[in-house]
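Enquirer: The sequence and its predicted three-dimensional model are supplied below.
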Amino acid sequence: MNAEYKLAPIKGLRSVVKPTFMLPAVGTAAGSLLAPTLDLSIGVMHALAVAAALYIAHLVDEYVDAHVRGEDVPLVSERAIEYAIAVATAVFLTLTARLWLMGGPHHRRRHGATVGTRRSPCISAQPSPSNRHC
């Protein structure tokens, strides 16, 4: 078997990535820079989860267009796309579960806030050094 034949599925799966559509959505992870405390691992996981979700959508679109409707020339076999969808879904679910665990009540307690009691320092009627910017 020649190397080009072996790499054809990888090239086909790579061609499904459309940076024009993925970059703005993945860029939403930059919103983590606006958080009161910066946790780089959560921002990176969020970006990867968004990218995985979009990749799944693009894979399904390729599958439907090429293999169901026959509108496009298939770049990847049906089996390879189904496998890629399964793997990307597992990655997405793993990242989402990890984000839920990291950002849930345990994360808030660790950083000094309790669930449902987060208030702005500007609400206080008494001026103090911590809210003099209000």
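Expert: Thanks, I have it. Keep in mind it's a predicted model, so treat the numbers as computed, not measured. Numbering: from 1, shown residues only.
Enquirer: okay, CA-based contacts and neighbour counts for the rest of this
Expert: Fine.
Enquirer: Can you name the residues in contact with stretch 10-24?
Expert: For stretch 10-24, the external contacting residues (C-alpha atoms under 8 Å, 6 or more residues apart in numbering) are 51, 54-55, 58-59, 62, 75-76, 81, 84.
Enquirer: Quote the end-to-end distance of it.
Expert: End-to-end distance for stretch 10-24: 24 Å, by C-alpha to C-alpha, to the nearest Å.
Enquirer: Comparison target below:
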Amino acid sequence: MTIVRDAHGMLCPKCGQDDCIDVAALVHVRLTGSGSDADLSFDGSHEWDDDSRCCCGACGHGGTVSDFRKAAEQQMVRELVDLFGEKGRPDDFLDGHVHDAKFAEASQINNGGVEDQIAYLIAVEGFEAVRQMIEEDEQ
């Protein structure tokens, strides 16, 4: 089952929940005599972005989509740092995957340290792909 954190890269910065996040979105609706109906609209799309307001239905915390995305990224980075455990620093891991230009690029991000390198890998490859590479690494 896909969780919101993985599907949308968001979770509540306060309580960590990701299954009841509400986002204020621009929605097209058809006006009717009894109100409005989004399903009847010719353009039934909805739009939201990093500046859209967000609210956690579990704890009531509010912020922007960007705030909720940053919280999810921080949690994913912590999970991967923990997963690395005894395998060494990400640059050691990256050296073993230098054949991939994206990983070679990431190994150049030394100023910010371990967390920045992992955050970069998540952005380039996605959380699950990086987790799988770490788990399969037999250095």
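Expert: Yep, that arrived. If you're wondering where the values come from, they're calculated on a predicted model, not measured in any experiment.
Enquirer: Fetch the TM-score of the aligned pair.
Expert: Here the TM-score for the pair of chains, by TM-score structural alignment, normalised by the length of structure 1, is 0.27; 66 aligned residues with a C-alpha RMSD of 5.0 Å.
Enquirer: that older thread, could I get the contacts of stretch 10-24 of structure 1 in JSON lines, plus columns for secondary structure?
Expert: As requested, the contacts of stretch 10-24 of structure 1 are exported to JSON lines (DSSP: H, G, I helix; E, B strand; the rest coil):
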{"residue": "51", "secondary structure": "helix"}
{"residue": "54", "secondary structure": "helix"}
{"residue": "55", "secondary structure": "helix"}
{"residue": "58", "secondary structure": "helix"}
{"residue": "59", "secondary structure": "helix"}
{"residue": "62", "secondary structure": "helix"}
{"residue": "75", "secondary structure": "coil"}
{"residue": "76", "secondary structure": "coil"}
{"residue": "81", "secondary structure": "helix"}
{"residue": "84", "secondary structure": "helix"}
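Enquirer: which of those count as buried?
Expert: Among those, the ones that count as buried by 16 or more other C-alpha atoms under 10 Å are 51, 54-55, 58-59, 62, 75-76, 81, 84.
Enquirer: Specify which member of these is nearest to residue 92 of structure 1.
Expert: Of all these, residue 92 of structure 1 sits closest to residue 51, with 8.6 Å by C-alpha to C-alpha.
Enquirer: How much space separates the nearest residue to residue 55 of structure 2 once chain neighbours are set aside from residue 36 of structure 2?
Expert: Using C-alpha to C-alpha, 6 or more residues apart in numbering and skipping residues adjacent in sequence, the residue nearest residue 55 of structure 2 is residue 62, 4.3 Å away. Separation of residue 62 of structure 2 from residue 36 of structure 2 (C-alpha to C-alpha) stands at 27 Å.
Enquirer: One more: residue 119 of structure 2?
Expert: If you measure residue 119 of structure 2 against residue 36 of structure 2 using C-alpha to C-alpha, the figure is 42 Å.
Enquirer: which one of those two has more residues nearby?
Expert: Neighbour count, other C-alpha atoms under 10 Å: between residue 119 of structure 2 and residue 36, residue 119 has more, with 19 against 13.
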